[in-house]
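>>> sequence and predicted structure below; questions after.
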Amino acid sequence: MKITVVGAGGMGSRFAIMLHQAGHNVELVDGWQDNVDAIRANGLKADFNGEPVTVKLPIYSPAEVDATGEKPDLIIVFTKSNQLRSMMEAVKPIISPVTYVLCLLNGIGHEDILEDYVAKDHLILGITMWTAGMTGPGQVTLVGNGDVELQNFEPAGEAFTKQVVQVFTEAGLNPKYSENVKYSIWRKACVNGTLNCLCSLLECNIGELGSTTVASDLLHTIIAEFATVAAKEGINLDEQEVYDHVAGTFTANIAGHYPSMYQDLVKNHRATEIDFINGAVWRKGQKYGIPTPYCALLTQLIHAKEQLVGAVERTKAHV
């Protein structure tokens, strides 16, 4: 399968490497020029569970996409949510009538943007529980295990989506074809809406957050706001199960992990995706007349911290 990975940050690099190793034709698109230059010069370098790996992959900046002349079977989107529209504008020349787009971004509501670039029956939504991090241009650290959950947005896309599941299986990405991926997207958003923003504000890793006496109350309250808003959209989250899922990370093998929002905001002083996570719940709550005071406060605090550290928009993906 010919695959274009849009966003060569930590997670995009993980998927690109694993799909390449499985024998697929993979290319990258990334907006961070230092990253593009490093991968072109030295290959994409990874510390892959303690083993050094280098793969040579073609990579293009957004301005170069039109010059490739090739149309992929599948585009996997790993850019940041707040960069999604601009990146889709850039890759529009390589989207053909038979191209499918798979969105694995953290957060809620990305399909509203993607529908402007691909037919609904060529749109695949999903979530991933893999982790990854960047250590510098063209360099990533990949540790632990994970999985992927996928579902076609419209029934007509089922056959191709199941083909993607097979491709991902061969690459060791542990995919699952879902019958209700929107539930899983909201469930994953609860993970991001708790761990990401709280670790960023407190400047701690997941395990350190879990060691505080207030962690449990914070999780229950934030998850309740997500669940109340989700119910208005026909998605009935099991609050206790979601809480157990999130709290389980405090003692899991990723307890020492600093979430992507922490890496963006605290480490690299980049703008975050908060408007597509807690901010989305806050906006939807206003739409439905539902109070979401914790999501509102967390969104405002993250934006305040962005301003205090001089966070800027950059097209470097780091999911």
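Now that the structure is in, tell me what you want to look at.
>>> switch to C-alpha atoms for all contacts and neighbour counts from now on
OK.
>>> ok, the residue located most distally from the centre of the chain - contacts?
Of all residues in the chain, Thr213 has its C-alpha farthest from the mean position, at 29.1 Å, by CA atoms, centre = their mean. Residues near Thr213 by CA atoms under 8 Å, 6 or more residues apart in numbering: none.
>>> same deal with Ala230?
Going by CA under 8 Å, 6+ apart, Ala230 touches Trp186, Asn236, Leu237.
>>> distance of it from Gly279?
In this structure, Ala230 and Gly279 are 14 Å apart, going by CA to CA, to the nearest Å.
>>> overlap of the contact sets of those two?
The overlap between the contact sets of Ala230 and Gly279 (CA under 8 Å, 6+ apart) is empty.
>>> now do the helix or strand that Gly126 is a member of: which elements does it pack against?
If you go by DSSP states H and E, Gly126 is part of strand 123-128. Helices and strands touching strand 123-128, by 3 or more CA pairs under 8 Å, 6 or more residues apart in numbering; DSSP states H and E, are strand 100-103, strand 148-152, helix 181-191.
>>> the second one versus strand 123-128: what angle between them?
Think strand 148-152. Here strand 148-152 points in a direction 160 degrees away from that of strand 123-128 (axes from the mean of the first three to the mean of the last three CA atoms, to 10 degrees).
>>> dropping in the other structure now:
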Amino acid sequence: MRIGIMGAGGIGTVVGGLLSNAGHDITLIDQWPENVDKIKADGLIVEHRDTEVLTHPKAIHLHKLQLETEPFDAAFIAVKSYDTEWATTMMLRYVDPDHGVFVDFQNGINDQRMADIAGVERSLACIITISAACYEPGRGVRTDVNSPGFKIAEHDGSDTARARELVEVMNAVEATEFSDDLWGERWSKLMVNCMNNALSGVSGYGTAKVRTEADTRRIGIQLGAEVARVAKAHGKELHSVLGLSPEMVIDAAEGRNVEEVEAALLETARKAGPGGVPSFGQDVRKGRRTEIDFLNGYVSDMGREKGVPTPFNDKIVEIIHDLGIEFKGDKKHVQPLIDMLP
């Protein structure tokens, strides 16, 4: 399969490298010059725990996309949420107009924004459950052991040949499933992101520490419960996440079965390993703009639509907006959220 991956960050490099290694025709398109140049010169190393594989996908700078004359069978949109529109627009003329597809490979719920540009009739989604990072040029790192690693879905939930083909393609990276419920899957993943990502950014903690430290673990439960309540108000049927049903997270936020939920979160911290940092935390460490308005901010907005209170999500959005860009993660930034805990 000939695939153009727009965005060679953590997910883009891990997916692109392993698909290339499996024999697919992969082109990574990225705006980080040193990353592209390193891959072109020396190949792309994909690291997972104690193993490394040297892969050789094609890598090009954004301004070199104009030189691509053979259309892609698929465009994977793997950029930050705030870059969705321009990245999709840029790929339009380079994807096969008759049979080519666009696949949303992002955190947050950006599928409709991508489909508004590419056309819903050729838009699919990939819900990502692995964790990955790109800390240095030419090296993608997978930081978890989750399986299945991906779920492929059509917007309307239909079971199509093209969705099944993508499942087979992505099996080369990690076990992949077909899902007939894109929106339930997206909201379930959003729940995980909202419980962990922004907390990692403001505190400076990695994925595991957010869940092992008592204060941030308890805040995460409150954040997740608010996501679940908002999703239910909008008629979304959430799936179990982190080994927990959404009802269990809501119960824990309200003081019921807290020990069981905390034990499950501690187990996910153990599996995450010490080196994992969610994408939001990576952005803060790199002094980059964050996706707060597309994660916790999205929940706050959707909660207001249905009159569902989201005080913890509102507060973490406020904290990050006040800190701006290029702040350093520090436990002191979390104190206002600690003060809100019941």
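The structure has been received and is ready for your questions. What you are looking at is a predicted structure, and each value in this text was computed from that prediction instead of being measured.
>>> what about the residue farthest from the centre of the first structure, which SS state?
Look at Thr213 of the first structure: counting by DSSP: H, G, I helix; E, B strand; the rest coil, its state is coil.
>>> what does Gly146 of the first structure give?
Of the three states, Gly146 of the first structure takes coil under three-state DSSP.
>>> that older thread, aligned to the residue farthest from the centre of the first structure, what sits in the second structure?
Taking TM-score structural alignment, Thr213 of the first structure has Ala214 as its aligned residue in the second structure.
>>> tell me where the stretch 151-300 of the second structure has helices.
161-170, 182-203, 207-212, 214-233, 246-253, 258-272, 279-285, 296-306 (DSSP state H, counting those that start in this stretch).
>>> pull out the buried positions in the shortest one.
Counting neighbours by 16 or more other CA atoms under 10 Å, one finds that the buried residues in helix 207-212 of the second structure are Thr207, Ala208, Lys209, Val210, Arg211, Thr212.
>>> now the helix or strand hosting Met11 of the first structure on the second structure. Mean distance?
Take DSSP H and E as the rule and Met11 of the first structure turns out to sit in helix 10-21. Average distance, helix 10-21 of the first structure versus aligned residues of the second structure after superposition (mean CA distance after the TM-score superposition for the first structure): 1.0 Å.
>>> now the helices and strands packed on strand 123-128 of the first structure as TSV including distance to Lys56 of the first structure and mean neighbour count?
TSV is the format used below for these (distance: least, CA to CA, whole Å; neighbours: other CA atoms under 10 Å):
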stretch	distance to Lys56 of the first structure	mean neighbour count
strand 100-103	23	24
strand 148-152	25	23
helix 181-191	32	22
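>>> so which of the contacts of Ala230 of the first structure hold up in the second structure?
Retained in the second structure by both residues aligned by TM-score structural alignment, their matches' CA atoms under 8 Å are the following of the contacts of Ala230 of the first structure: Trp186, Asn236, Leu237.
>>> what is the burial count for Val91 of the first structure?
Residues near Val91 of the first structure, counting by other CA atoms under 10 Å, number 20.
>>> ok, it touching Asp66?
Yes: assessed by CA atoms under 8 Å, Val91 of the first structure is found in contact with Asp66 at 7.4 Å.
>>> need the contact list for Leu28 of the first structure.
Thr4, Val5, Val6, Gly7, Ala8, Ala16, Leu57, Pro58, Ile59, Tyr60.
>>> so it, which of the three states?
Per three-state DSSP, Leu28 of the first structure ends up strand.
>>> before we move on, what about Glu34 of the second structure?
Note that with three-state DSSP, the state of Glu34 of the second structure is helix.
>>> right, and it touches Arg139 too?
No: applying CA under 8 Å, one finds Glu34 of the second structure not in contact with Arg139, separated by 11.4 Å.
>>> can you tell me which helices and strands the helix or strand harbouring Val53 of the second structure packs against?
In this structure, Val53 of the second structure sits in strand 51-55 according to DSSP H and E. Other helices and strands packing on strand 51-55 of the second structure, by 3+ CA pairs under 8 Å, 6+ apart, are helix 10-21, strand 44-48.
>>> the inter-axis angle of it versus strand 44-48?
Angle of strand 51-55 of the second structure versus strand 44-48, following the same axes, to 10 degrees, is 160 degrees.
>>> higher neighbour count, Glu34 and Arg139 of the second structure?
A direct count of neighbours by other CA under 10 Å for Glu34 of the second structure and Arg139 places Arg139 higher, at 25 against 14.
>>> now do the contacts for that one.
Arg139 of the second structure sits in contact with Thr13, Leu44, Ile45, Val46, Glu47, where contact means CA under 8 Å, 6+ apart.
>>> tell me the one of the residues you listed nearest Gly281 of the second structure?
Thr13 (18.1 Å; CA to CA).
>>> what residues are up against the closest one?
Leu28, Leu44, Val46, Cys134, Arg139, Gly140.
>>> just checking, which helix or strand succeeds whichever strand or helix holds the fourth one along the chain?
According to DSSP H and E, Cys134 of the second structure maps onto strand 132-136. Using DSSP H and E, the next helix or strand after strand 132-136 of the second structure towards the C-terminus is strand 139-142.
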